[in-house]
Every structure is written in C-alpha cells, then in structure tokens.
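Engineer: 3D, please:
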Amino acid sequence: MRWRTEITWRDEVEQVFGSPIAGVRTLPGGDLAAIARVELEDGTQLVSKRGPLVGTEARMLEAMRLAGAQVARVEHLGGRLLCLAWEDADEPDADGWASLGAALKTIHASTNSTYGWIEDYAFGEVQIDNGPRETWPDFWSEARLLPQVPHMPGPLRPRVETLCKALPDRLPAHPAASLLHGDLWGGNVLFTARGAVMIDPACYYGHAEVDLAMLALFGTPEPAFADAYGPAEPDAETRRPIYQLWPAMVHHRLYGERYAEMVDRLLGEAGV
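Structural biologist: A predicted model of the protein is given here:
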C-alpha cells in the first residue's frame, strides 16, 4: 500500500516554476489570504497568496487588465494558491500619480448593465454581497451599508439606517456602472518604473466616485492624479462621506473600536 503525500504550497511553487525556494518572507496584510514574498534559487521573485478566494482575486485582476489598467501579473493560479510577479516599487511622484489617474479613468470607462459582480467576495470575516440591485441607492444601502449595522456600536446604528432611507435622494439612481477597483487606497497601488500598478482588488460595477472617495479616505492624491483623471462630477463632495462610510465600517469590524470615531465623523459629514 502506498501512502499519498500531501503537496504543500512550497512543493507546488517549486514544481510550477522549476526552481527550489531560496527564501520566504511574510508580508503585511492577509485579510483574505496568507501573503509572502518568495525568492527562488534561479532569481525569480514572486508574491504568493494562499486562501479560499484567490481565484476570485485572479479573475478581478484579469478584468482590470482587460479594461486597460496595469495590475499585478498573475504567474500561477492553482486551487488555493495564487502567485503574482514581484514588483519593485518607489515612493509616488507626480508622474506616478498621473499614471494612476489615467489608469483609473480607463477602468471606469469599462461599464456593465448592472451594479455588482458575478461573485461575492470578503474582507476576512466581512462578507461582501455583490448581487445585482435595480438602482444604485439600493445597492449601496442593501449590499454595503446595512449589512454592517448589526456590528456597529449602538448609537451609530440608527444613524446609518436613517442615512440609508435617504439615499434615493442623496445618490444618483442610475449612474454608469463602472468597473471599480473596490478597495483603492494607497497601500493597494505600487508606483513602479512602468507606472502605477494596482493590486488587491475587490472589484464590482458601481458609481466611479466610490474609488475616488476611498482613495481620499486615508490620504490625499497629488494634483497630478486629478489632472489625469479629469474633473469630478457635480456635487461629488456631498457624496464622498457616504461612499467613505462603508470602508470605515469595514475597518471598524476588522480592526476594532478605534475606527468608531471615523464612522461617527463621516455620518456627521453626511448630515445624520
């Protein structure tokens, strides 16, 4: 009788790329998958991601690539293992921000007939409902904000619910359903010699302002970004806190009470 030997992710990498692993260094992040930088003895450098949703991530990266953006290059996808090409990144400069603005404009020009995505997704324990909705306010309320209400501190819950009831008057009913990165903050952009490279997507189709609001939540893009992307839609500033509210609520669930103040502030900015 022959015993079956389990193939580890290391074995899989070595078999696929034909070179032994010389070193592995764990990378920060890991809400969705275990992430590491892998160097092979032949000099190849990879990012390995291991988890149940890596196939979904690979399909999202491909959608963005086909739409014209520079994204992390998929080198291997097998079951629960995704291998991406390693990218050497620098601090962003004006050219890098301009590259990102142009890339984001390009993917936002790729549109769909409905809001949402063909697959649901998750940030760790936070499930992301990507099912289609009839209107954009319905999507933002039912698929984004309301599912987080039970996990919010008590005083914040009725304020989120009040905002959701007002969304038909606060958000456009049928904006273009643009392809979104879905989790666009500075840590998910690599500024490389070939331009801005987007990583770690959580794609779906929705109002393009969602990506712009997220990008401004934890930092301020340089003016070159806006110059390349183009002018904001009328009244975008009034919608920004509504769109920033969802990532703030997700951060509260993932990282704790220190984000409750951010949720409270954004609700105030949204007028509730």
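Engineer: contacts, neighbours, all on C-alpha from now
Structural biologist: Will do.
Engineer: now the strands for the protein?
Structural biologist: 21-26, 34-40, 45-50, 74-78, 81-85, 111-112, 121-123, 126-128, 177-180, 189-192, 195-198, 204-206 (DSSP state E).
Engineer: counting by contacts, list what the shortest one packs against.
Structural biologist: Looking back up the chat, that one is strand 111-112. Here strand 111-112 touches strand 177-180, going by 3 or more CA pairs under 8 Å, 6 or more residues apart in numbering; DSSP states H and E.
Engineer: and this one, please, so the two structures can be compared:
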Amino acid sequence: MSVTSELGELLGVPARAVVDLEARHSWTLHRAILADGRDVFAKVADDQAAVLTAEAAGLDWLRVGSPGLVPRVLAVDDRMLVLPWLPEAPPTPGTAERLGRELAVLHANSPGAFGAPWPGRIADLPLDNTIGNDPWPHWYAERRLAPYLPHAAPHLGPAGIRLLERVIENIDTLAGPPEPPSRIHGDLWSGNIRWTPDRAILIDPAAHGGHRETDLAMLALFGAPHLDRILATYQETRPLADGWQTRIALHQLHPLLVHVVLFGGAYRTRTLTAATEILAIG
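Structural biologist: Predicted coordinates:
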C-alpha cells in the first residue's frame, strides 16, 4: 500500500499530496497535505512497530509535563506515525532561551520513578526502560551502559571495555548528588530539535524517567545552537547541582555507546575519552 493510501486509511481523510523526504535507519519520512488542508508529517517503518509505538508513547508522556514542547500524536499504527508538520525557522537567542525555561519545567514534572512503562527504543536499538526503585546511578549503569558493552566490544577492544567497566564499578562516586526522577527526552541531540518561528519543539524522543543532566549533556554532545542561552535560562528556572559540568561526560557515555554499536569504530576514541574524563573526577 502506498503512503498516500495508508495516510488516508489511518486518518480517515484522503491525502492530496505526499512528498518523500528521506530515509533514516529502518524508516522513511514524508510530508503530506490532507484533503481537509492539514499539513502532516509521517514516519513509515516496515517491521519496526516497536519504534513507532515507543515514539508515540514517549511523546504523549512528555506532553503531560509540557504540552507545548512536543508535537501531538495524530495517529499511530504498526507501520506509520503521523504528527503535525512543524514549520521551520532559524534558531534565535529568544527561542533558545524559551527552550531552556520549558525544558526546566518539563524536568520538574517528575514521573516518580526511573524508567518508563513501555519498551524503549533508540534509533534501531532496544532501550531497557524497566522501572526500578534503585538510585539513578545503579539504574543508569544497569539499563543504559551495561547492555551495550557486548555489542560495542568488537570496536572498543578489551582495554576499552575494561575502562567502561570501571565506570560502572565506580558509578556511585561519579554520579553526583541524588536527584529525583525527571521526565526527560532521552535523545536530545540537536537533530531532534525542530526550531519553529516562536519556539523549539522536541521530536523523536527516547523518553523515560531519568536524570535531568542527561538531556543537557546530550544537547552539548553534537552542539545545539545557542547552547549558552539554553543553559542560562535553564539555570535561572531550576538551578543544577554543583559540579554538573564535570559530569557531562558521564551522561554522554550512553549515547556514545549507542553510536559505537550503530556506526562502529568511528566513535571509539570519543567514547574512551569520555570514560577517561569520568574516572578522573572520581
């Protein structure tokens, strides 16, 4: 069935025009104008229903904490996720400052536990969202670091894996002061921010109850626009614990491991550098 037909069947409104945008990982992206005039975005994934249902669940869950910060899910089934089309504009200091404030508000809306009540996904990989009562350092080590070590081992080598195991063994002394669970995006690199004329909208989450420093570290990993303004208004709204800058590498270690698993040895040096930086603060 074509994307045009699928959209019409899923939404109950015919699609007048569909533009194919690009392919990423195991899915394709499309823009469509519906017969009722709505402009929508569709992600289509064959045999990847878990990706679509996890994204839809994460968006709905994040909207509980900040309704305007993520798009509303229009429809989802085993092959397609449909969202409103978001008009794009260059990021500005003003929209970055608004993002910092709204992100702080989102994080303050605690889900009450680490994890999430649905199986997670990040890109094509499973993400263990098992809800746990352990403090965040143990949850992070067991759910976000350890599961990726076997798959990263061919690229990191024995010495690299041992370095990461040392991070896990010393996680209690490296993680900083306790924090309550925060409602976080979970994969907040710059490509998952859609800058619109009046605000930033967060897309494609790996949402879960986690540590708020994780989202901020992810913003820094690949360089979000106007990051200094995002951090400044975040701090004004909900100040971070002392020493948060020294823990950035700890929170970046999970996405770096994911990149090693997905893309191989190109991320080896950066991953091991992050692990070395983390251990140096212990």
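Engineer: and the TM-score between these chains?
Structural biologist: Once superposed, chain against chain, the TM-score is 0.89 (TM-score structural alignment, normalised by the length of structure 1); 265 aligned residues with a CA RMSD of 2.0 Å.
Engineer: before we move on, back to that, need the strands of structure 1 in JSON lines (columns: mean neighbour count and distance to L212 of structure 1).
Structural biologist: JSON lines is the format used below for these (neighbours: other CA atoms under 10 Å; distance: least, CA to CA, whole Å):
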{"stretch": "strand 21-26", "mean neighbour count": "14", "distance to L212 of structure 1": "30"}
{"stretch": "strand 34-40", "mean neighbour count": "19", "distance to L212 of structure 1": "26"}
{"stretch": "strand 45-50", "mean neighbour count": "22", "distance to L212 of structure 1": "27"}
{"stretch": "strand 74-78", "mean neighbour count": "16", "distance to L212 of structure 1": "26"}
{"stretch": "strand 81-85", "mean neighbour count": "22", "distance to L212 of structure 1": "26"}
{"stretch": "strand 111-112", "mean neighbour count": "16", "distance to L212 of structure 1": "16"}
{"stretch": "strand 121-123", "mean neighbour count": "17", "distance to L212 of structure 1": "20"}
{"stretch": "strand 126-128", "mean neighbour count": "16", "distance to L212 of structure 1": "19"}
{"stretch": "strand 177-180", "mean neighbour count": "26", "distance to L212 of structure 1": "10"}
{"stretch": "strand 189-192", "mean neighbour count": "21", "distance to L212 of structure 1": "13"}
{"stretch": "strand 195-198", "mean neighbour count": "23", "distance to L212 of structure 1": "14"}
{"stretch": "strand 204-206", "mean neighbour count": "25", "distance to L212 of structure 1": "12"}
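Engineer: need the ones you listed in JSON lines (columns: distance to G154 of structure 1).
Structural biologist: JSON lines is the format used below for those (distance: least, CA to CA, whole Å):
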{"stretch": "strand 21-26", "distance to G154 of structure 1": "37"}
{"stretch": "strand 34-40", "distance to G154 of structure 1": "33"}
{"stretch": "strand 45-50", "distance to G154 of structure 1": "36"}
{"stretch": "strand 74-78", "distance to G154 of structure 1": "42"}
{"stretch": "strand 81-85", "distance to G154 of structure 1": "39"}
{"stretch": "strand 111-112", "distance to G154 of structure 1": "37"}
{"stretch": "strand 121-123", "distance to G154 of structure 1": "23"}
{"stretch": "strand 126-128", "distance to G154 of structure 1": "19"}
{"stretch": "strand 177-180", "distance to G154 of structure 1": "31"}
{"stretch": "strand 189-192", "distance to G154 of structure 1": "35"}
{"stretch": "strand 195-198", "distance to G154 of structure 1": "36"}
{"stretch": "strand 204-206", "distance to G154 of structure 1": "29"}
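Engineer: what's the single longest helix in structure 1?
Structural biologist: helix 236-255 (DSSP state H).
Engineer: how far does that one sit from the chain's center?
Structural biologist: Relative to its chain's centre, helix 236-255 of structure 1 lies at 13 Å (CA atoms, centre = their mean, to the nearest Å).
Engineer: which positions in it come out as buried?
Structural biologist: 239-253 (16 or more other CA atoms under 10 Å).
Engineer: do stretch 90-108 of structure 1 as well
Structural biologist: Within stretch 90-108 of structure 1, the residues that count as buried by 16+ other CA under 10 Å are 92, 95-108.
Engineer: what's the neighbour count on T173 of structure 2?
Structural biologist: Close neighbours of T173 of structure 2, defined as other CA atoms under 10 Å, add up to 13.
Engineer: residue in structure 1 matching it?
Structural biologist: Here T173 of structure 2 is matched to D169 in structure 1, going by TM-score structural alignment.
Engineer: now do that match against P137 of structure 1, distance only.
Structural biologist: Going from D169 of structure 1 to P137 of structure 1 by CA to CA, to the nearest Å gives 9 Å.
Engineer: same thing with W246 of structure 1?
Structural biologist: Counting by CA to CA - W246 of structure 1 and P137 of structure 1 are separated by 13 Å.
Engineer: now do T192 of structure 1
Structural biologist: 37 Å.
Engineer: surely G96 of structure 1 touches V197?
Structural biologist: No. G96 of structure 1 is beyond contact range of V197, at 9.5 Å (criterion: CA atoms under 8 Å).
Engineer: and for those two, which residues touch both?
Structural biologist: F191 (CA atoms under 8 Å, 6 or more residues apart in numbering).
Engineer: ranges for the helices of structure 1?
Structural biologist: 9-17, 54-66, 94-108, 136-139, 157-170, 209-215, 223-229, 236-255, 260-269.
Engineer: JSON lines for those, including distance to T114 of structure 1?
Structural biologist: Shown next, in JSON lines, are the helices of structure 1 (distance: least, CA to CA, whole Å):
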{"stretch": "helix 9-17", "distance to T114 of structure 1": "37"}
{"stretch": "helix 54-66", "distance to T114 of structure 1": "16"}
{"stretch": "helix 94-108", "distance to T114 of structure 1": "14"}
{"stretch": "helix 136-139", "distance to T114 of structure 1": "9"}
{"stretch": "helix 157-170", "distance to T114 of structure 1": "17"}
{"stretch": "helix 209-215", "distance to T114 of structure 1": "16"}
{"stretch": "helix 223-229", "distance to T114 of structure 1": "23"}
{"stretch": "helix 236-255", "distance to T114 of structure 1": "19"}
{"stretch": "helix 260-269", "distance to T114 of structure 1": "27"}
